[in-house]
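Colleague: This is a predicted model, with the sequence first.
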Amino acid sequence: MSTREIPLFIDGPEGPLEALHLDTPDAVGVALICHPHPLFAGTMQNKVVATLQRIARDAGYATLRFNFRGVGQSAGGYGEGRGEIDDALAAARWLGERHPGLPLTLMGFSFGSCVAGNAAARLESDGVALRRLFMLAPPVERFDVELPVDCPLTVVQPEDDEVVTPARVYAWSESLDKPHELLRVPACSHFFHGKLIELKELLQPRLAPIGAAG
């Protein structure tokens, strides 16, 4: 089985979006991965994003990571969050057409986690089958997030985050009516320096199909 992602472009609201797609035979699901803030060097090549892709790959998922508008070779310019949600929805539609019938998992890091959360809410309201939502170090102090109602949510927050205020994430988590799990990662910075293996150990079991053994 090839584990090499294929570079391609997908149709986005402002023009082509640069992406990397892994087409996994007999995939158990599909995973869409959203990168950090475009104005602060966030791209789909970010090491946390790349790690999320490998985690999903190793769990048997087909994957898609992509550059938001204005990043890399993606057309357009920064959309102040709203545009990036539209980009994620376009990417999700492409994945759904490419892999019909497979449930979608959304994963996002930093700014990308808020984009993923909002996109998941809109997809769920449109009747798209969602398996899970993972939000890593979400900057909820700076971006509003509307979450899906039924899709299981896992929030992963570094305890020594220097970019996102951990206490604000914890307070946001406590305020949610939606059942979810909050995973705190001790002695961990925003970019998960030295903690990527631990991140994989946290997420891999949670990527198993709901109800699967183990």
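Modeller: Arrived safely, thanks for sending.

Colleague: all contacts plus neighbour counts: C-alpha atoms, from now on.
Modeller: Will do.

Colleague: List the buried residues in the longest helix seen in the chain.
Modeller: Looking across the chain with DSSP state H, the single longest helix is helix 82-98. Within helix 82-98, the residues scored as buried using 16 or more other C-alpha atoms under 10 Å are 83-96.

Colleague: farthest-separated two in the residues you listed?
Modeller: The most widely separated members of the buried residues of helix 82-98 are 83 and 96, with 20.0 Å between them, by C-alpha to C-alpha.

Colleague: Against residue 213, how distant is residue 75?
Modeller: As judged by C-alpha to C-alpha, to the nearest Å, residue 75 and residue 213 stand 43 Å apart.

Colleague: Show residues contacting stretch 57-68.
Modeller: If you take C-alpha atoms under 8 Å, 6 or more residues apart in numbering as the criterion, stretch 57-68 is touched by 3, 17-35, 38, 43-44, 49, 53, 56, 73-74, 78, 84, 87-88, 91, 95, 204, 207-208.

Colleague: quick one: which of those residues sit in helices?
Modeller: 49, 53, 56, 84, 87, 88, 91, 95.

Colleague: As TSV, these with distance to residue 146 would be great.
Modeller: Shown next, in TSV, are the ones in helices among the contacts of stretch 57-68 (distance: C-alpha to C-alpha, whole Å):
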residue	distance to residue 146
49	22
53	24
56	24
84	14
87	16
88	15
91	19
95	22
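
Colleague: quick one: which of those is nearest residue 143?
Modeller: The closest of the ones in helices among the contacts of stretch 57-68, once distances to residue 143 are taken by C-alpha to C-alpha, is residue 84, at 12.4 Å.

Colleague: which residues does that closest one contact?
Modeller: 68, 69, 78, 115.

Colleague: what does the helix or strand harbouring residue 156 contact?
Modeller: Taking DSSP states H and E as the criterion, residue 156 maps to strand 153-158. For strand 153-158, the surrounding residues in contact (C-alpha under 8 Å, 6+ apart) are 132-138, 166, 169, 179-190, 192.

Colleague: what element comes up after that strand heading to the C-terminus?
Modeller: helix 166-175.

Colleague: now that following helix and strand 153-158, what's the angle there?
Modeller: Computed by axes from the mean of the first three to the mean of the last three C-alpha atoms, to 10 degrees, the angle separating helix 166-175 from strand 153-158 equals 160 degrees.

Colleague: also this one, for the comparison:
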Amino acid sequence: MPDVIIPGPAGRIEGKYTPGKAENAPVALILHAHPRGGGHMDTPVSLMMYEVFKQRGFAVLRFNFRGVGRSQGVYEQGLGELSDGATALDWMQAHNANAPYCWVAGHSFGAWIGMQLLMRRPEIAGFISVSPPTNMYDFTFLAPCPASGLVAHGDADVIVPHDDMEKVMSKVRAQKGIDIKRQIIPGAGHLFSNHVEPLQTAIDDYLDLRLVELDNPKPKITKR
């Protein structure tokens, strides 16, 4: 799990990177929670998602947003952090030119950044959004959502109440054939303290289904 330093728009970006198990391995980008709320690339949720994709053979990168750890720069209300995410994804693709597709996985603030990346980068084939902060940020940019993914939320989340997440995410329009699955984790709060294991199970179960579809696409039927 080598340390990497990526040249970013605000200076260096500190990250941890594991290459894929094959030359044409897919890639996954992990995005941590809010920098002002103690979020960083080594929190339990970020580490767990990193390991989930690593064990499945992905080339996977987690990194610190600007101003966190050894990443240079200062917090920029999401605009700079979105640029950091795009830069990290560019770096991943430059090192994995044969990757067939990409996933983004984010926690809280990182989920918001990840879903913005999703709208800008057509190569992103799936997403994992844990505790998306639907009561803090506008999610109407998902119009329509271009890729299927999983939204995981704790029913004991007092920072972003479950009902608020349901209200927002249930209204998100999706392109034809796209499905956003919502998974509620009983007893879990916003940070998933003491509930990382059931969250991992939910993510693994979802990936078991989605990756089969991505790796074995149905042939297109053409009309004569």
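Modeller: Perfect, thanks for sending it. Since the structure is predicted, the reported quantities are computational estimates derived from the model, not experimental observations.

Colleague: ok so, going back, separate out the buried members of the contacts of strand 153-158 of structure 1.
Modeller: Applying 16+ other C-alpha under 10 Å to the contacts of strand 153-158 of structure 1 flags 132-138, 166, 169, 183-185, 188-190, 192 as buried.

Colleague: which one among those residues gets closest to residue 147 of structure 1?
Modeller: Among those, residue 133 lies closest to residue 147 of structure 1 (C-alpha to C-alpha), at 9.3 Å.

Colleague: How about the secondary structure of that closest one?
Modeller: Following DSSP: H, G, I helix; E, B strand; the rest coil, the label given to residue 133 of structure 1 is strand.

Colleague: and if you look at residue 4 of structure 2?
Modeller: strand.

Colleague: my guess is it contacts residue 17, does it?
Modeller: Yes: judged on C-alpha atoms under 8 Å, residue 4 of structure 2 makes contact with residue 17 at a distance of 6.6 Å.

Colleague: Between the two, point out the one with more neighbours.
Modeller: residue 17 (19 against 16; other C-alpha atoms under 10 Å).

Colleague: Apart from its neighbours in sequence, what residue is nearest that one?
Modeller: The shortest distance from residue 17 of structure 2 to any non-neighbouring residue, by C-alpha to C-alpha, 6 or more residues apart in numbering, is to residue 61 (4.5 Å).

Colleague: Repeat that for residue 90 of structure 1.
Modeller: Here the residue nearest residue 90 of structure 1, using C-alpha to C-alpha, 6+ apart, is residue 12, at 5.8 Å.

Colleague: What does the one you found correspond to in structure 2?
Modeller: Superposed on structure 2 with TM-score structural alignment, residue 12 of structure 1 falls opposite residue 8.

Colleague: Count the residues that sit near that match.
Modeller: Around residue 8 of structure 2 there are 21 residues (other C-alpha under 10 Å).

Colleague: And residue 193 of structure 1, by the same measure?
Modeller: 12.

Colleague: host element of it?
Modeller: Residue 193 of structure 1 is located outside every helix and strand, with elements delineated by DSSP H and E.

Colleague: Look up how far residue 138 of structure 1 lies from it.
Modeller: In terms of C-alpha to C-alpha, residue 193 of structure 1 sits 17 Å off from residue 138 of structure 1.

Colleague: list the contacts for the spatially most central residue of structure 1?
Modeller: Centroid-nearest residue in structure 1, with C-alpha atoms, centre = their mean: residue 107, separated by 1.9 Å. Residues counted as contacts of residue 107 of structure 1 (C-alpha under 8 Å, 6+ apart) are 31, 32, 33, 34, 52, 113, 116, 133, 134, 135, 136.

Colleague: Over to the aligned partner of it in structure 2. Which of the three states is it?
Modeller: Aligned by TM-score structural alignment, residue 107 of structure 1 pairs with residue 105 of structure 2. What three-state DSSP gives for residue 105 of structure 2 is strand.

Colleague: which residue packs closest to residue 105 of structure 2, ignoring adjacent ones?
Modeller: Distances taken as C-alpha to C-alpha, 6+ apart put residue 128 closest to residue 105 of structure 2, at 4.5 Å, once the chain neighbours are dropped.

Colleague: next one: residue 53 of structure 1
Modeller: Nearest to residue 53 of structure 1 is residue 63, by C-alpha to C-alpha, 6+ apart, at 6.5 Å.

Colleague: Kindly report the same for residue 142 of structure 2.
Modeller: Once flanking residues are discounted, residue 142 of structure 2 sits nearest to residue 172: 6.3 Å by C-alpha to C-alpha, 6+ apart.

Colleague: Any idea how many residues pack against the residue mapped onto that neighbour from structure 1?
Modeller: Taking TM-score structural alignment for the superposition, residue 172 of structure 2 sits opposite residue 176 in structure 1. Neighbour count of residue 176 of structure 1, defined by other C-alpha under 10 Å: 10.
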